[in-house]
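>>> The sequence isn't on hand, but the structure is:
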């Protein structure tokens, strides 16, 4: 699932490479992606891209009139082509995820939105303002935002009898974090994924806050400038515990374990996060 560090790098890439380009053509190949039926993507033909920004796990292409918001969903991404898509198919690898929509841009460039999942989770919205997208309107504060405060973090946690891993991934509470980075945050904070927010003392809340900022902001710094087709590989390579079941913990050398609970899964280190006792 795309998360804020990779999506931020994607948005900055598009701001640099796509700004100033006119949208010359739009071809939607999967019509289930279209979420604004009264304003389908074809209506932005002729518009000029003026910038790009991230909202949680969503990318907004800012146009001279309106915006195209891409909700990346579970397996969505974008592909930048060095020539118009119909002129340069050789650029695509044999195992590349299929394009669900194609945008032909001026300057002989192309942008595709893709989805590697077995069901379509990606969505396209043509709106006057990104806040018109329901999921964006409901987003909580973003830990990547320099203005993010400890008070906002404490409000997101509350005194809730809910597991902190679930709260970290809850977009209405904290924007941009998913399954992978929530595992990394909890490992850095030395906390069990099944700990409830209501049980945290002040010192534990301090550790969790600092781990959240360090993980999210550090990952963004590490991803900026990485080619967008390599961002997923860089993310996977940087994980300490997420996706590392059976490997040695890089901190204490205990074996990283997997836990499935409450409809989700977590990878964690028993020694670092649960006093040496497997969950």
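Received, thanks. Please read these numbers as outputs of a predicted model, since none were measured by experiment. Numbering: from 1, shown residues only.
>>> from here on, contacts and neighbour counts on C-alpha atoms
Fine.
>>> Show residues contacting stretch 216-223.
Stretch 216-223 is contacted from outside by 4, 5, 6, 8, 9, 143, 144, 177, 181, 231, 234, using Cα atoms under 8 Å, 6 or more residues apart in numbering.
>>> Serialize the residues you listed to JSON lines and add fields for neighbour count.
Output for the contacts of stretch 216-223, formatted as JSON lines (neighbours: other Cα atoms under 10 Å):
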{"residue": "4", "neighbour count": "25"}
{"residue": "5", "neighbour count": "26"}
{"residue": "6", "neighbour count": "26"}
{"residue": "8", "neighbour count": "26"}
{"residue": "9", "neighbour count": "24"}
{"residue": "143", "neighbour count": "25"}
{"residue": "144", "neighbour count": "23"}
{"residue": "177", "neighbour count": "27"}
{"residue": "181", "neighbour count": "26"}
{"residue": "231", "neighbour count": "20"}
{"residue": "234", "neighbour count": "16"}
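>>> Pasting the second one now:
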């Protein structure tokens, strides 16, 4: 799943490659992808890409009228969900993609390039909206404070403290709740908790000052490092860049790069997370529902 660093990089990549260019074609190739109808997707045609931005894990491509950079903006807001991606081509085909295939949406620019929004698998969750204000997208309107702060320099400690106050859920779940903090998903929450040496099953609202400070430092450092790795990376390389920086996520059974212990996993019906028992839980294994057991 693309998270804050990858979506930030995608926004910058599209702005760099298509900024100032006119949109000459928009094709919706999936019945489920477009969540708005007024204005229609065709309203983007003839407009110019002015900027790329993000809200949490939502990609925001900002367009303005051709010849009027100060004119009313129209936003293409995309959520790539778990299996979606943006694939850029310097010479994208003008032939519309087939309905029902892996391509959900295609956008072509006057320079000849463009991108496809794709989604692997049969579960279709990628969503796109054409709006005059990103807050018209319900998912954006519900977002909590951004995990990198409003200025992109990092979340403030007092903002994190307020966001977690009174939360009775497990820390892993709370960190990935976009209404609490925007931008952190399954992979980077694993990395953040490992860096902070905190258990995924810790109660979010019961962290002491030391734990909160460690968590805050880990959020800023892990996300900042991930963003730095993506600078200048092409859209096709971003998934690989993400994997190179992971220390525990998706590394079940491999040695922890910090202590040498074995990375463990907790699995649920459709997802899993990884952690280091030695670094994070005092050597104890956490409950794994696959095995129908509870180890405290």
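Good, I have the coordinates. What you are looking at is a predicted structure, and each value in this text was computed from that prediction instead of being measured.
>>> Kindly provide the TM-score of these chains.
Between these two chains, after superposing, the TM-score reads 0.92 (TM-score structural alignment, normalised by the length of the first structure); 271 aligned residues with a Cα RMSD of 1.8 Å.
>>> about what we covered before: wait, which of the contacts of stretch 216-223 of the first structure is closest to residue 256 of the first structure?
Minimum distance to residue 256 of the first structure across the contacts of stretch 216-223 of the first structure is 15.6 Å, recorded for residue 181 (Cα to Cα).
>>> Helices - which of the contacts of stretch 216-223 of the first structure land there?
4, 5, 6, 8, 9, 181, 231, 234 (DSSP state H).
>>> Spell out the residue ranges of the helices in the stretch 1-150 of the first structure.
Taking DSSP state H, counting those that start in this stretch as the test, the helices found in the stretch 1-150 of the first structure are 4-17, 134-137, 150-157.
>>> The shortest one vs the second structure, mean deviation?
Helix 134-137 of the first structure, aligned to the second structure and superposed, deviates on average by 0.7 Å (mean Cα distance after the TM-score superposition for the first structure).
>>> Could you tell me where that helix falls in the second structure?
The alignment of helix 134-137 of the first structure onto the second structure (TM-score structural alignment) spans residues 138-141.
>>> Who are the contact partners of residue 254 of the first structure?
Residues in contact with residue 254 of the first structure (Cα under 8 Å, 6+ apart) are 248, 269, 270, 271.
>>> what does it align to in the second structure?
Under the alignment (TM-score structural alignment), residue 254 of the first structure pairs with residue 261 of the second structure.
>>> what do you get for residue 203 of the first structure?
Counting by TM-score structural alignment, residue 203 of the first structure lines up with residue 210 in the second structure.
>>> Pull out the buried residues from the helix or strand its match falls within.
Using DSSP states H and E, residue 210 of the second structure falls within helix 209-230. Residues 212-224, 226-227, 229-230 are the ones in helix 209-230 of the second structure that count as buried (16 or more other Cα atoms under 10 Å).
>>> Give me the angle between it and helix 4-18.
In terms of direction (axes from the mean of the first three to the mean of the last three Cα atoms, to 10 degrees), helix 209-230 of the second structure departs from helix 4-18 by 30 degrees.
>>> Would you mind finding the match for residue 83 of the second structure in the first structure?
Aligned by TM-score structural alignment, residue 83 of the second structure pairs with residue 75 of the first structure.
>>> What's the local residue count around residue 154 of the first structure?
14 (other Cα atoms under 10 Å).
>>> equivalent range in the first structure for stretch 25-38 of the second structure?
Against the first structure, stretch 25-38 of the second structure falls on residues 25-38 (TM-score structural alignment).
>>> got the buried residues for that stretch?
25, 26, 28, 33, 34, 35.
>>> Identify the farthest-apart pair in the ones in helices among the contacts of stretch 216-223 of the first structure.
Using Cα to Cα, those span at most 15.5 Å, a distance reached by 9 and 181.
>>> mind checking the end-to-end distance for stretch 32-46 of the second structure?
With Cα to Cα, to the nearest Å as the measure, the ends of stretch 32-46 of the second structure fall 24 Å from one another.
>>> dump the residue contacts of the match of residue 203 of the first structure.
Residue 210 of the second structure neighbours (Cα under 8 Å, 6+ apart): none.
>>> just residue 167 of the second structure next, same as before
174, 203, 204, 205, 206.
>>> Distance check, the aligned residue in the first structure for it against residue 197 of the first structure.
For residue 167 of the second structure, the aligned position in the first structure is occupied by residue 160, per TM-score structural alignment. Distance of residue 160 of the first structure to residue 197 of the first structure, given as Cα to Cα: 5 Å.
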